[in-house]
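Visitor: quick one, structure for this:
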Amino acid sequence: MSGSGGAERRRRCPAAPAVRPASARPRLRRPRLTGPPDVGSGASMMKGSPSRLLRLRRFRRDQGGATAIEFAFVAAPFFFMMFALIELGVLFVMDVTLETAVSQTGRLVRTGQAHERAMSVSQFRQEVCARMGVFESQCTDRLLVDVRVIPRFTGQTPPDPVDENGELSESGLLFAIGGPRDIILISAWYPQPLFTPLVSQGAERVAGQRVLNVTTAFRNEPFGS
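Guide: Coordinates of the predicted model:
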């Protein structure tokens, strides 16, 4: 009896469900958020916001093109200084060249060679321009000269070729080479256009031009005696 009753109870009790091992259980994946959600925006805005933030961060960290941007800020003053130095250098070279040319041409008057050739003002100008080197091409059209006899070396004022209108004029200029032992005063003016701003304002004298001026005085030799 007891044996059959125990078997009957075992048949009536339901079997306990089988427990799966932990490795066989399905895992639920949590959604990953790469950035804070945009409050008040739709799903598409929430999805695009992290990419915009990422691009902004990359832009702030990117150092490419920094040299070009920095040069853009200093390009204008750099080129201004460069052209100003070049133009001032040309003016100094022209001034020295003109002084040498006038001194060498004046020797023709001092030694009597200009008297023997009956030199005119245009010929004297050509002699000066022939000694101007690389500046000879426009020298004949620009150069003004004045040659005159003065009574003494001291207390003499060279003529001024600038008229009342602020223009260069030859109306008051002379060309007199004198004779033996005369004191001669030679003046030459060469207008040079200026192009660099501020330099032209500080150095110009006649209509945007810098007038280079050279003056020399000497006593003629006793030629012909």
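
Visitor: only C-alpha atoms from now on, for both contacts and neighbour counts.
Guide: Fine.

Visitor: report the central residue of the chain.
Guide: For the chain, the residue nearest the mean C-alpha position is Phe79 (1.6 Å; C-alpha atoms, centre = their mean).

Visitor: count the residues that sit near Val147.
Guide: Other residues near Val147 come to 24 when the count uses other C-alpha atoms under 10 Å.

Visitor: quick check: it touching Leu174?
Guide: Yes. Applying C-alpha atoms under 8 Å, one finds Val147 in contact with Leu174, separated by 5.8 Å.

Visitor: could you also give me the structure for this next sequence, so I can compare it with the first?
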Amino acid sequence: MRRPGRRLRRLRRVRRDDSGASALEFGLIALPMVLLMGGLLEFAVLLTTASMLDSASLQAARYGATGAQPASGTREEMIRRIIEQRTFGLVRMDRLRIDTKAYQSFERIDQAEGFDDANANGQYDTGETFNDVNGNGGWDADQGTPGLGDAEDIVVYEVRYPWPGITGLMQPIVKDIELSSSVPIRNEPYDIQ
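Guide: Down below sits the predicted model:
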């Protein structure tokens, strides 16, 4: 038969023993610290990529505005190459989307084609006459013409990139983030040949 005093002495000795406390404290703090540092790294790379994408979009739009034809390939391919070079591998080009629309003036950006509102309901209905500004044969809520435009056209470059993240730590929290850049620019008065 064991005496209760002996158990109490052991329990007191274990309570006073602080060996291993540092390991336990580290175990409790390590995971939140790793997550915080990973989140900060992810956020820093996200902001860097967004800034590079803005700068690359501007440079690509400047090139597109010149009307220059590259020695090899098309203007569209050159615009993609400029963005690829200026984002230093942080943007996967197979996921990058570049949309361009040409307008006759800055005022017409994101404006619908005009139409005769026969039933006065404030919206275009099939059968109502309309002004086909972009020449595609149908009424459009945005009168821009897809493409890089002609001399002195206004071209809006919309660049979109779904950010996949680099660590995957933040994926369950933030899901999908789309980086985007929009650059309106007037084409130079070049001659198309």
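
Visitor: TM between them?
Guide: Once superposed, chain against chain, the TM-score is 0.68 (TM-score structural alignment, normalised by the length of the second structure); 158 aligned residues with a C-alpha RMSD of 3.0 Å.

Visitor: roughly how far does the equivalent of the residue nearest to the centre of the first structure over in the second structure sit from Lys175 of the second structure?
Guide: By TM-score structural alignment, Phe79 of the first structure lines up with Val34 in the second structure. Distance from Val34 of the second structure to Lys175 of the second structure, counting by C-alpha to C-alpha, to the nearest Å: 20 Å.

Visitor: measure how far the lengthiest helix in the second structure is from the centre of its chain, please.
Guide: If you go by DSSP state H, the second structure has its longest helix at helix 21-66. From the chain centre to the centre of helix 21-66 of the second structure is a distance of 14 Å (C-alpha atoms, centre = their mean, to the nearest Å).

Visitor: now swap in stretch 209-218 of the first structure and tell me
Guide: Distance of stretch 209-218 of the first structure from its chain centroid, counting by C-alpha atoms, centre = their mean, is 29 Å.

Visitor: mean per-residue distance, that stretch versus the second structure.
Guide: On superposition with the second structure, the mean distance recorded for stretch 209-218 of the first structure (mean C-alpha distance after the TM-score superposition for the first structure) is 1.0 Å.

Visitor: onto which residues of the second structure does that stretch map?
Guide: Taking TM-score structural alignment, stretch 209-218 of the first structure hits residues 176-185 over in the second structure.

Visitor: buried set for that stretch?
Guide: Leu179, Ser180, Ser181, Ser182, Val183, Pro184, Ile185 (16 or more other C-alpha atoms under 10 Å).

Visitor: helices along the second structure, start to end?
Guide: 4-16, 21-66, 75-86, 171-174.

Visitor: looking at those helices, which is nearest to Gly149 of the second structure?
Guide: Gly149 of the second structure lies closest, by C-alpha to C-alpha, to one member of the helices of the second structure: helix 21-66, at 8.9 Å.

Visitor: remind me what that closest one packs against, helices and strands.
Guide: helix 75-86, strand 154-163, strand 177-186 (3 or more C-alpha pairs under 8 Å, 6 or more residues apart in numbering; DSSP states H and E).
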